[in-house]
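Q: Next input, structure requested:
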Amino acid sequence: MIVEVVDFKIAPEQHEAFGPVLKNAVQTVLSQAAGYAGHSVLACIETPGRYVLTVHWETLEDHTVGFRQSPAFTAWRALIGPFFAQPPHVEHFMVVDSRAPN
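A: Got it, this is the predicted structure:
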């Protein structure tokens, strides 16, 4: 299992509109990708316009090849890209320890 962490910076005047668009893009595009295993969308309290998306992938290649090189990625970026104040920062992590909230 790999966790992709995406840090989005959205223009402050668009941050309220971005949340529903991101949620829709995850549900209609991202969650349909091969290897997708779950996600979280976080909106920062202290910094309006900052969102963090975590996506669980079965393998790194499910994201970097399967999704990023597919037509679905073009659709994904068409939905969320217009909101970016700057390109998102993306990194991949291996889970060392985890506990779901009760």
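Q: Please count neighbours and contacts with C-alpha atoms only from this point.
A: Will do.
Q: Now do the top strand by length along the chain: everything it contacts.
A: Longest strand in the chain by number of residues, with DSSP state E as the criterion: strand 84-94. Here strand 84-94 makes contact (CA atoms under 8 Å, 6 or more residues apart in numbering) with 1, 2, 3, 4, 5, 6, 7, 8, 9, 10, 11, 60.
Q: Apply 10 Å and report the result again.
A: Applying CA atoms under 10 Å, 6 or more residues apart in numbering, the contact partners of strand 84-94 are 1-12, 14-15, 18, 49-57, 60, 63-64, 81.
Q: Among the residues you listed, name the ones in helices.
A: 15, 18, 60 (DSSP state H).
Q: Pick the one among those residues closest to residue 39.
A: residue 60 (14.8 Å; CA to CA).
Q: Correct me if wrong: the closest one contacts residue 4.
A: Yes. Counting by CA atoms under 10 Å, residue 60 touches residue 4, with 8.5 Å between them.
Q: this one as well, want them side by side:
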Amino acid sequence: MILEHALLKVKPGRFAAFETAMAEAAPLIAASPGFLGLEVRPSVENPGTYLLLVRWENLIDHDPGFRRSDRYQRWKELLHDFYEPFPDVLHFADPLPL
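A: Reported below is the predicted structural model:
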């Protein structure tokens, strides 16, 4: 399993609109092959910062899979204008056996 991580910094005054747009966008990513789950968590300390976590079966399900789909184009239309700066997206492997 791959865990996608991004810190989304939403422009001031746009938090409620972002949350509404994310609710509309969530089914787009959920319909993707290899999608395993999505969480969007608001920061306690920093209003307007959200942690995006997406679980994928493997990296290619996200990129190129979802990112080259028509669903991603709609995702971008709904969400990308909210971010300042645009987030870095990282992918993480399975946890270390501790």
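Q: Could you get me the TM-score between them?
A: Once the chains are overlaid, their TM-score stands at 0.90 when taken by TM-score structural alignment, normalised by the length of structure 2; 96 aligned residues with a CA RMSD of 1.2 Å.
Q: Type out the PyMOL command that picks the buried ones from the contacts of strand 84-94 of structure 1.
A: If you want just the buried ones from the contacts of strand 84-94 of structure 1 in PyMOL, going by 16 or more other CA atoms under 10 Å, the selection is:
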select buried, resi 2+3+4+5+6+7+8+9+10+11+15+18+49+50+51+52+53+54+55+56+57+60+63+81
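Q: show me what contacts the residue most central in space within structure 2?
A: The centroid of structure 2 falls nearest to residue 52 when counting by CA atoms, centre = their mean (4.6 Å). In this structure, residue 52 of structure 2 makes contact with 3, 4, 5, 6, 7, 8, 38, 39, 40, 41, 42, 89, judged by CA under 10 Å, 6+ apart.
Q: so which of the residues you listed comes closest to residue 23 of structure 2?
A: Nearest member of the contacts of residue 52 of structure 2 to residue 23 of structure 2, counting by CA to CA, is residue 40, at 9.9 Å.
Q: burial count for the aligned partner of residue 60 of structure 2 in structure 1?
A: Matched across to structure 1, residue 60 of structure 2 falls on residue 61, judged by TM-score structural alignment. Neighbourhood size, residue 61 of structure 1 [other CA atoms under 10 Å]: 13.
Q: Surely residue 61 of structure 1 and residue 35 touch.
A: Yes. Counting by CA under 10 Å, residue 61 of structure 1 touches residue 35, with 8.8 Å between them.
Q: Need the overlap of contacts for these two.
A: With CA under 10 Å, 6+ apart as the test, residue 61 of structure 1 and residue 35 both reach residue 67.
Q: all strands in structure 2, in order from the N-terminus.
A: Going by DSSP E, structure 2 shows strands at 2-9, 35-42, 49-56, 89-92.
Q: do you know which of those strands lies nearest residue 70 of structure 2?
A: Among these, strand 35-42 sits nearest to residue 70 of structure 2 (CA to CA), with 15.5 Å.
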